[in-house]
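Colleague: A structural model of the following input is requested.
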Amino acid sequence: MKRHQIKTSKESFGKENAYLRAEKRLKELKGFYWHLFWYLAVNIFLIIVILVNSNGDNIWHFGTYTTPFFWGIGLGFHALSVFGKNLIFSKRWEDRKIQEHMDKEKKQWK
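Modeller: Now for the predicted structure:
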């Protein structure tokens, strides 16, 4: 096998791997947005039903908001699982920390 063929196969493997990672990320985002859509749709529907059936009397009752509250906690954890990976320890944060350590090492050797 020639060097060109090996290089080409490595490049195609890298592109395929990047595509698979991007596809996985897209599925995560799509799953979160569908979760958010259903959260809003169902909870708006429930609150409207409660308003119509109680003539507005039970709107401030805790039971009215238990579903949005507890489902919202789940939605928050879902958001953290999708967006939280890069929220705190982003690539920019990693680069900045690496630079700080390199600068610290450089100062020690002077």
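Colleague: please make it C-alpha for all contacts and neighbour counts, starting now.
Modeller: OK.
Colleague: show me how far the host helix or strand of residue 22 is from its chain's centre.
Modeller: Element membership for residue 22, per DSSP states H and E: helix 3-54. Chain-centre distance of helix 3-54: 9 Å, with C-alpha atoms, centre = their mean, to the nearest Å.
Colleague: how far off helix 3-54 does the helix or strand following it point, in degrees?
Modeller: Next helix or strand after helix 3-54 toward the C-terminus (DSSP H and E): helix 66-87. Using axes from the mean of the first three to the mean of the last three C-alpha atoms, to 10 degrees, the direction of helix 66-87 lies 160 degrees away from that of helix 3-54.
Colleague: sequence B follows; please return its structure for comparison with A:
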Amino acid sequence: METPMDQENYKRAKEQVKEIRGFYSHLMVFILVNLFFLYINLKHSPEHLWFFWPTVGWGIGVFFHGIRVFNHHPFFGKGWEERKIRQFMEEEQRRRKKYE
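Modeller: Next up is the predicted model:
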């Protein structure tokens, strides 16, 4: 028998898998399009390497997408939020017990 908690965990895990799949799709499109840009650049204007700029700009976006999907927020990530929520809940619980 599945509990509501099991269902919630399954739902969260399924959403995480969906986000990871989206990131890998984004990464694959990034690689393919930038290889195409490189080909066009070298074929038509090899003296000026312009393909570098869209690659850097888009690469920054892919980097931050990966950070979000794989939960590696160095400052205010999901773990930080959950710790703060727990901290505030515990403080509130202590205040209530103090006045009981």
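Colleague: helices and strands around the helix holding residue 22 of the first structure, which ones?
Modeller: If contacts are counted by 3 or more C-alpha pairs under 8 Å, 6 or more residues apart in numbering; DSSP states H and E, helix 3-54 of the first structure sits against helix 66-87.
Colleague: mean deviation, the helix it packs on versus the second structure?
Modeller: Once the two models are superposed, helix 66-87 of the first structure sits on average 1.5 Å from its counterpart in the second structure (mean C-alpha distance after the TM-score superposition for the first structure).
Colleague: which residues sit against that helix?
Modeller: For helix 66-87 of the first structure, contacts defined as C-alpha atoms under 8 Å, 6 or more residues apart in numbering pick out 28-29, 32, 35-36, 39, 43.
Colleague: and what of stretch 12-22 of the second structure?
Modeller: Residues external to stretch 12-22 of the second structure that are found in contact with it (C-alpha under 8 Å, 6+ apart): 69-70.
Colleague: list the buried residues of that stretch.
Modeller: Buried residues in stretch 12-22 of the second structure, counted by 16 or more other C-alpha atoms under 10 Å: 19-20.
Colleague: spatially central residue for the second structure, please.
Modeller: By C-alpha atoms, centre = their mean, the mean C-alpha position of the second structure lies nearest to residue 68, the distance being 1.8 Å.
Colleague: distance of the corresponding residue of the first structure for residue 21 of the second structure relative to residue 43 of the first structure?
Modeller: Here residue 21 of the second structure is matched to residue 30 in the first structure, going by TM-score structural alignment. From residue 30 of the first structure across to residue 43 of the first structure, the span is 20 Å (C-alpha to C-alpha, to the nearest Å).
Colleague: now do residue 53 of the first structure
Modeller: Distance from residue 53 of the first structure to residue 43 of the first structure, by C-alpha to C-alpha: 15 Å.
Colleague: much appreciated, bye for now.
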